[in-house]
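K.L.:
coordinates only, no sequence provided:
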């Protein structure tokens, strides 16, 4: 039989939201939607238009600024007004990672050439350090100026060619104008970062990585080009000072790609999770290896507990392991959920230190685990049963590509927020009030707003997004979905602190 190939593009056209298993209330019923909590595109509070398709985004530690990647540019936005502060130019290839320095919304780092499959050896992988306030003072080349210059240069070129008996047709002039504008923009952008700190290296761009230590005094990255995936090559990790960006420590031992790295909250440890089947815990001050946990499969993600006593990690078979870092017996709990094996690349600790949320890459699985009791508290699974499949594909195939890419506890641990790839939507679960919200990608559910996103063949026309930003301020959560056609803002009320927080109730 001829094999059937199902693509991500097909998934986004076919997918329709359906729940197989949901979070349940104390009396065993599925979480209901909060009042006004079931919305889709067209119902957002506000939509921000960008100069192109966004690829990635991050939020400053104080929540005052957002940085959104649009190809080779970074659009910095004031989250009070949601107006653009500046567009940073200087990268010559698409930006693939970025992060604000903690406690300083003025300093941003970004990288290009991190993905080993995309690196051209004639261009180094580069990390750029941006001082946003300084960049605002520099002269800027506006689009109108750029096109005016390219038009004038084209006119001169056409005149010179005509003197040689060669006529540059209108279509050729238009093509030359476009090419000149692009090249002038590139050259001036490159020249504009001549005073910026630049590092030949790669940011770790896995699922929810931690680029900086909590105090913002140090940064982690991998130096130079990505090596070949081979036991003979060392995939080093560098910790550098944010004062002068000089290396403080070089950590050696990994032999394959680093999928996640991050510091313990007390900054004593750095963890690196790798495809070389090891999880390594390093002394972040002296640089020696404290633990090396060897597994049978690739490793995907990890996270430290808030008290820095435990570390949770997931591997390519979906096995979840919790390590007690200061105990004689370090493996505290090993857990594999029922059902198909899957990657589980998204991890978040609850503020109370007893619960861990895990996001899976199949059927948008969410696991809420009680680490102390070693049991599953909640489990959510989506279903592909309502998806509109053509041809030979099995109706459950779409679910295999629908995964939780981001997961985060907010509102003092009362709420869990997730962004689901494939579905392309944000969901919020209030664990104390036992209700939920959903902000759905256009066309993934029925409703009057869905018609705009459905074509004559019943296929969804909205495309893949790239994630979310979550901001707590002024008594509400602001959720920004980074969609293919812009950024949509949604809001959810925060818990009234007079009612008591879930984290206290579970203490």
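P.N.:
Noted; the coordinates are in hand. Model, not experiment: these values are computed from the prediction.

K.L.:
from now on I want contacts and neighbour counts done on CA atoms only, so please keep to that.
P.N.:
Noted.

K.L.:
using the three-state scheme, assign the nearest residue to residue 469 once chain neighbours are set aside.
P.N.:
Nearest residue to residue 469, sequence neighbours excluded (Cα to Cα, 6 or more residues apart in numbering): residue 480, at 5.0 Å. Classification of residue 480 by DSSP: H, G, I helix; E, B strand; the rest coil places it in strand.

K.L.:
quickly note the distance from residue 480 to residue 439.
P.N.:
As judged by Cα to Cα, to the nearest Å, residue 480 and residue 439 stand 10 Å apart.

K.L.:
what is in contact with these two at once?
P.N.:
residue 490 (Cα atoms under 8 Å, 6 or more residues apart in numbering).

K.L.:
take the one below as the second:
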């Protein structure tokens, strides 16, 4: 079989509309919502990102996009290359451009009326940030005469309109670069016989400008809180405590997680003990515990008060991700090279369940429903909802109540996958992110599906954290950050008349156990097609985004 690249996959793959295994309620498969599936271009509104890497509909080289939404759903931050752009969601207006890269998160924060009054000065202007955006960057540092890019974290302080509280006056890069060259041009001509035509035709002015812009960006960052030698871990880590007062970050190459006081801008304590890279870290929803999951085969649970080690779970093999239940009673994690899923009690570390499926591919995403009874996950071309506390009377196994599976594609084994799952709209909807850039939304109440389908035949960038549900009137709004450099706004669609009839005739959700053979059918295909070359090439694209500090 010829080797397939990720670029070829993005350009050539055509996602089939019908699933190999679909969502269902009461024995009926999910119906398409009205006017679905939808293609890019059928959105209700959009923002075209500047300098998005696209030219005549084609991507110029490799690039990536990531996004995040503020705690009050008013601001959208989009990162592309070395720039972060802040948009007002309601007006679609660009409010601020920042210097940064990689993954971002807004600090969780809900100002009280007393805080608001205290923060307001003369004329109602706030002297304290209404928003704080955490982002990554990398800065050159010299080590033994070698320039090395070092990761840093930056807190950007924004006002209520999404603009910087303390913004430096921009410099005239082109003007200063021209002055610098003029200052040395005469000497270059006299002493080194550089002609004026040679100087004007060279890249000297361009490279002078690039060097000056790079240093100017570093100077602009000095107005903000910077944490040197730091990164926020993998793309699904939850670095902030739920009250927004503390931050978790990793020390590169140190296998150490630092707990940081955001308001005081100081380190509180460190969590050590792992012997390999820490892939996931997060606070429990009640902010009483901190868990870390690493490639050394262990998960470590600490007290969030002082960092004291509470217990260790040792499963062996590389581990990838964890997820606390919303009541903070349980934690799920993937271990044994991502092929097993375990659940422990947070209080004492007791293992209470394990999914009765042996995955043949990495399970990298977990999402608890707010009912604390359903755990969504994705592995390879499958997405599932596992009910770990419900036991099927016949098999005596915990229920896999839903199983969605992409159709098999021999050409694109290991590329066409579901790489993210999350709950939305008060957790009634499950969102699936497919690696070609398509998003699928399943409504568990109406048993309907909405699909926002990538345009076939174009090469698009890799996108991380690209789907957002914004609550509001008439069902709210979906936002998709797409790899063609567009932010799209979609109104949720209601069920068709046929779906409504099926819903009325049905008797509600029926959780049917799925035998192990059915779930592993897709995994067998993934194992067959996941050659080391194709898997590694594709994985590098995803890893490049969250390690780009």
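P.N.:
Sure thing, it's come through. Being a predicted model, the structure only gives us computed values, none of them experimental.

K.L.:
re the thing from before, run a quick neighbour tally on the residue nearest to residue 469 of structure 1.
P.N.:
For residue 480 of structure 1, the neighbour count with other Cα atoms under 10 Å is 23.

K.L.:
residue 108 of structure 1 too?
P.N.:
By other Cα under 10 Å, neighbour count at residue 108 of structure 1 equals 20.

K.L.:
which residue, neighbours along the chain excluded, lies closest to it?
P.N.:
Computed as Cα to Cα, 6+ apart, the closest residue to residue 108 of structure 1 that is not its neighbour in sequence is residue 100, at 4.4 Å.

K.L.:
need the longest helix for structure 1.
P.N.:
In structure 1, with assignment by DSSP state H, the single longest helix is helix 170-192.

K.L.:
buried ones in that helix, by neighbour count?
P.N.:
For helix 170-192 of structure 1, the neighbour count (16 or more other Cα atoms under 10 Å) marks 173, 176, 177, 178, 180, 181, 184, 185, 186, 189, 192 as buried.

K.L.:
how about the residues you listed in JSON lines, adding distance to residue 356 of structure 1?
P.N.:
What follows is the buried residues of helix 170-192 of structure 1, written out as JSON lines (distance: Cα to Cα, whole Å):
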{"residue": "173", "distance to residue 356 of structure 1": "60"}
{"residue": "176", "distance to residue 356 of structure 1": "56"}
{"residue": "177", "distance to residue 356 of structure 1": "55"}
{"residue": "178", "distance to residue 356 of structure 1": "51"}
{"residue": "180", "distance to residue 356 of structure 1": "53"}
{"residue": "181", "distance to residue 356 of structure 1": "50"}
{"residue": "184", "distance to residue 356 of structure 1": "50"}
{"residue": "185", "distance to residue 356 of structure 1": "46"}
{"residue": "186", "distance to residue 356 of structure 1": "45"}
{"residue": "189", "distance to residue 356 of structure 1": "43"}
{"residue": "192", "distance to residue 356 of structure 1": "44"}
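
K.L.:
longest helix of structure 2?
P.N.:
Identified as the longest helix of structure 2 according to DSSP H is helix 173-192.

K.L.:
which bit of structure 2 covers stretch 294-310 of structure 1?
P.N.:
With TM-score structural alignment applied, stretch 294-310 of structure 1 matches the range 314-330 in structure 2.

K.L.:
which parts of that stretch are buried?
P.N.:
Within stretch 314-330 of structure 2, judged by 16+ other Cα under 10 Å, the buried ones are 315, 317-326, 328-330.

K.L.:
among those, which pair sits farthest apart?
P.N.:
Set against one another by Cα to Cα, these have their most distant pair in 317 and 326, with a gap of 27.1 Å.

K.L.:
give me the element residue 501 of structure 2 is part of.
P.N.:
Take DSSP states H and E as the rule and residue 501 of structure 2 turns out to sit in helix 497-505.
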